[in-house]
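S.K.: quick one: sequence plus predicted model below, questions after.
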Amino acid sequence: MTDSLFSPMTIRDTEIRNRVMMSPMCQYSAEEGLATDWHRVHLGSRAVGGAGLVMAEATAVEPRGRITPEDLGIWSDEHAEALAPIAEFVAEQGATPAIQLAHAGRKASTTRPWDEGGPLQPDEGGWETIAPSDVPYPFENPPKTRRMTKGDIDDVIEAFADAAERALDAGFEVAEVHAAHGYLLHEFLSPVANERDDEYGGSFENRTRLVREVVEAVREVWPDDKPVFVRISGTDWIDDRPSWDREQSARLGPLLIEAGADLIDVSSGGIHRDQDLPHAGPNYQVPLAEAVRREGEVPVAAVGKITEPEQADALVRNDRADLVALGRELLRNPYWTLEAAHELGVDVEWPPQYRRGRFE
């Protein structure tokens, strides 16, 4: 039987009710890293709206790993306790609660996008950033970026593992390791940001070492019956110098599965302002996910300008993706999934509180 957008998917022993995944999207609305009512409504409403998997935004594994001071964090038990009611509510609606564990690396210490999104200096409440090399992200007047020592690398691996344990205690069923969009783990993958000449730089094997070690560390503390995802940038969109590209992503996929991942969530870009993005039309990133899925025989999530129910359904039916991640479309319409089921002629459960609004 051909899978479709509304076919359930079982990964390990975790069943996801359909193939609609809410993509992790930063809200920049935390208080000292703690989740607020905003996060409960933001994530909870998409679970009420029928999404199969609801992914909490990039959640910093340590304070210096935040993009902005308003980012979510999970570096203490207090942070996990603030997230626990949200995970519980999402699960009560029948969705699978998931969380993206992240470290911003050299793209940390900035202001929120609606506050210009520029670098935040230490005297303004910012902090020193860390990265594979002492080359800052090309902001105007960026904060100091320090090349990570082996001790720093070990600390980051431990921080991801500790964060995963806290996420599990908070009730999340899927942990996603963020290795995309120019943040720390992507910085190690890409020659654009990684100028090291030790065991974490240079060759493909060395540049991929840290993300593999992080996935192994997360898998070690994450239960065998629950999935681990990894989000990667399928390409840097940079052709005029050595960079990360589709071929390396396809090569990396099986290595991440071997390290303990179950699905690769394929996005793109973010490593440098010089990226040359193509016209971002419908499905513009899907070929990247397809390459990882096809060449590595790896389950993938596809994301990027997926807006229409038939479009999303076709990605699953035609074996182009296993999950369909929606971002902006779910910001516009938390109930997209319920409406998509109606449009596709699929009978799905509605929350009893909302049944009077169900399509006839």
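M.R.: Nice, I can see it.
S.K.: only C-alpha atoms from now on, for both contacts and neighbour counts.
M.R.: OK.
S.K.: now the strands: where do they sit in this structure?
M.R.: Counting by DSSP state E, the chain has strands at residues 9-11, 14-16, 20-22, 53-60, 96-102, 129-131, 145-147, 174-179, 228-233, 263-267, 300-303, 323-326.
S.K.: how far off centre is the third one?
M.R.: So that's strand 20-22. Here the centre of strand 20-22 is set off from its chain's centre by 12 Å, with C-alpha atoms, centre = their mean, to the nearest Å.
S.K.: can I get the strands of the chain in TSV including mean neighbour count and distance to Arg166?
M.R.: Output for these, formatted as TSV (neighbours: other C-alpha atoms under 10 Å; distance: least, C-alpha to C-alpha, whole Å):
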stretch	mean neighbour count	distance to Arg166
strand 9-11	15	21
strand 14-16	17	19
strand 20-22	27	21
strand 53-60	27	12
strand 96-102	27	11
strand 129-131	26	23
strand 145-147	19	28
strand 174-179	27	11
strand 228-233	26	15
strand 263-267	27	21
strand 300-303	28	25
strand 323-326	28	25
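S.K.: try this one side by side with the last:
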Amino acid sequence: MDYRFLGASGLKITEITYGNWLTHGSQVENDVATQCVNAALDAGITTFDTADAYANGAAEEVLGAALKSQRRESLEIFTKVYWPVGPKGPNDTGLSRKHIMEGINGSLCRLGMDYVDLYQAHRYDHQTPLEETIQAFADVVRSGKALYIGVSEWSADQLREGQRLAQAAGFSLVSNQPQYSALWRVIEEQVVPASKELGLSQVVWSPMGQGVLSGKYLPGQPAPAGSRATDEKGGQRTIERFMDETVLERVQKLRPIADELGLKMSQLAIAWVLQNPNVATALVGASRPEQVAENVKASGVKIPAELMTAIDDALGDSVERDPSKTVSPEERPA
């Protein structure tokens, strides 16, 4: 497993991170979740990403329990704050000082840890002054409850203003967590250049395009039983934008490219995002331990330039590139 620096910081993280969105505490039983975490550790993954909103706190609890026997100093733990949690009252959401302070304490309690390595703003909060949010994060860092601060799905302008305020407050933002895959490239035009300028790197989620780039969804055929596209708890909603016949047909054109590299299509998808030097790590989840063992084989893969071009040609105009797609809710979600 290869390591990369997180932004301009001195923190090294595994270039494949185990993430537990849509799995722990909801899709899979706790014993299977623990098996998946152990498989990640066995594969050399030391970086783990979660959030307070995943399964309304249960994901953090499951991850913390699964890692309880591990040496804390040998792990890099990421979590997030913004989406509604708990009873979901008016102050149980957003990036107010109140919610951030209560959020970090709740996350640490559920994880059973004294600190997290990276605490992330899960979206941009248009209804809280950015100065208030950044000052709260500065105090979280000074308290030792988080070592670094990152954000998720912030626009280039939001990153610039956030970094300006952060540095004035005595710390720096080190990362942004956007959706990014061969099918979803909306960060490339504006967010990535701004991040390079500001010293942030990308912690990308959904490198497999919600699973579509794994090649298991075939055009003209029903989705496999038990797959994300059949999951009515939330997975079905997240994948629907890619469940288009033209997209599915073009994805199948990637199969010979994966074969040429000796990779499975899922491994090709993860390796593709890691070719971007501004990407520090790709978040990969799992519902079975064997999926982890397969996915880590994307670490260290170098895709030749001609095959990167072939991937572009195969996907054609099915690729989403519009930078305006990087958005956060105008109002705090309830």
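M.R.: Nice, thanks for sending it over. As the structure is a prediction and not an experimental result, all values here were calculated from the model.
S.K.: make CSV out of the strands of structure 1 and add distance to His39 of structure 1.
M.R.: Listed next are the strands of structure 1 as CSV, based on distance: least, C-alpha to C-alpha, whole Å:
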stretch, distance to His39 of structure 1
strand 9-11, 26
strand 14-16, 21
strand 20-22, 13
strand 53-60, 8
strand 96-102, 12
strand 129-131, 26
strand 145-147, 30
strand 174-179, 17
strand 228-233, 21
strand 263-267, 22
strand 300-303, 22
strand 323-326, 17
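S.K.: and Glu213 of structure 1, what pairs with it in structure 2?
M.R.: Taking TM-score structural alignment, the alignment pairs Glu213 of structure 1 with Gln135 from structure 2.
S.K.: and for that match, the neighbour number?
M.R.: Neighbourhood size, Gln135 of structure 2 [other C-alpha atoms under 10 Å]: 18.
S.K.: next: Gln190 of structure 2.
M.R.: 16.
S.K.: please apply the same query to the one 5 residues further on.
M.R.: With neighbours defined by other C-alpha under 10 Å, the count for Ser195 of structure 2 comes to 24.
S.K.: how about the one 3 residues further on?
M.R.: For Leu198 of structure 2, the tally of surrounding residues (other C-alpha under 10 Å) stands at 20.
S.K.: for structure 1, what spans make up the helices?
M.R.: Taking DSSP state H, the helices of structure 1 run over residues 37-48, 77-92, 150-170, 184-189, 204-207, 209-221, 246-259, 286-296, 309-317, 328-332, 336-344.
S.K.: what's the counterpart of Ser249 of structure 1 in structure 2?
M.R.: So Ser249 of structure 1 corresponds to Leu159, using TM-score structural alignment.
S.K.: re earlier: closest one to Ala82 of structure 1 among the strands of structure 1?
M.R.: strand 53-60 (12.5 Å; C-alpha to C-alpha).
S.K.: contacts for that closest one, please.
M.R.: 16-27, 43, 46-47, 66, 71-75, 90, 95-104, 178 (C-alpha atoms under 8 Å, 6 or more residues apart in numbering).
S.K.: one more time with 7 Å, if that's ok
M.R.: The list of residues contacting strand 53-60 of structure 1 from outside it, by C-alpha atoms under 7 Å, 6 or more residues apart in numbering, reads 16, 20-26, 43, 47, 66, 71-74, 95-103.
S.K.: stretch 61-68 of structure 2 too?
M.R.: By C-alpha under 7 Å, 6+ apart, stretch 61-68 of structure 2 touches His24, Gly25, Asn30, Thr34, Val37, Arg110, Leu111, Gly112.
S.K.: what about it, distance to the chain center?
M.R.: 19 Å.
S.K.: can you check stretch 29-44 of structure 1 too?
M.R.: Taking mean C-alpha positions (C-alpha atoms, centre = their mean), stretch 29-44 of structure 1 and its chain are 17 Å apart.
S.K.: from one end of it to the other, what's the distance?
M.R.: End-to-end distance for stretch 29-44 of structure 1, by C-alpha to C-alpha, to the nearest Å: 15 Å.
S.K.: same deal with stretch 92-103 of structure 1?
M.R.: End-to-end distance (C-alpha to C-alpha), stretch 92-103 of structure 1: 29 Å.
S.K.: next, the contact list for the residue nearest to Glu57 of structure 1 when sequence neighbours are not counted, please.
M.R.: With C-alpha to C-alpha, 6 or more residues apart in numbering as the criterion, Glu57 of structure 1 has its nearest non-adjacent residue at 4.1 Å, and that residue is Pro24. By C-alpha under 7 Å, 6+ apart, the contact set of Pro24 of structure 1 is Met55, Ala56, Glu57, Ala58, Gln100.
S.K.: residues in contact with Ser249 of structure 1?
M.R.: Gly234, Val292.
S.K.: how close does it sit to Arg231 of structure 1?
M.R.: Ser249 of structure 1 is 11 Å from Arg231 of structure 1, by C-alpha to C-alpha.
S.K.: returning to that earlier point: against Gly144 of structure 2, how distant is the match of Glu213 of structure 1?
M.R.: In terms of C-alpha to C-alpha, Gln135 of structure 2 sits 14 Å off from Gly144 of structure 2.
S.K.: same question for Gln236 of structure 2.
M.R.: For Gln236 of structure 2, the distance to Gly144 of structure 2 - C-alpha to C-alpha - is 38 Å.
S.K.: neighbour-wise, which of those two wins?
M.R.: Taking neighbours as other C-alpha under 10 Å, Gln236 of structure 2 and Gly144 compare with Gln236 leading, 16 against 13.
S.K.: please pull up the equivalent of the more buried one in structure 1.
M.R.: With TM-score structural alignment as the criterion, Gln236 of structure 2 matches nothing.
S.K.: got a list of what the residue sitting nearest the centre point of structure 2 touches?
M.R.: Nearest to the mean C-alpha position of structure 2, by C-alpha atoms, centre = their mean, lies Trp205 at 3.2 Å. Going by C-alpha under 7 Å, 6+ apart, Trp205 of structure 2 touches Gln177, Pro178, Gln179, Tyr180, Ala282, Leu283.
S.K.: between those residues, which is nearest Met1 of structure 2?
M.R.: Ala282 (12.4 Å).
S.K.: what's the spacing between Ala65 of structure 2 and Glu189 of structure 2?
M.R.: 40 Å.
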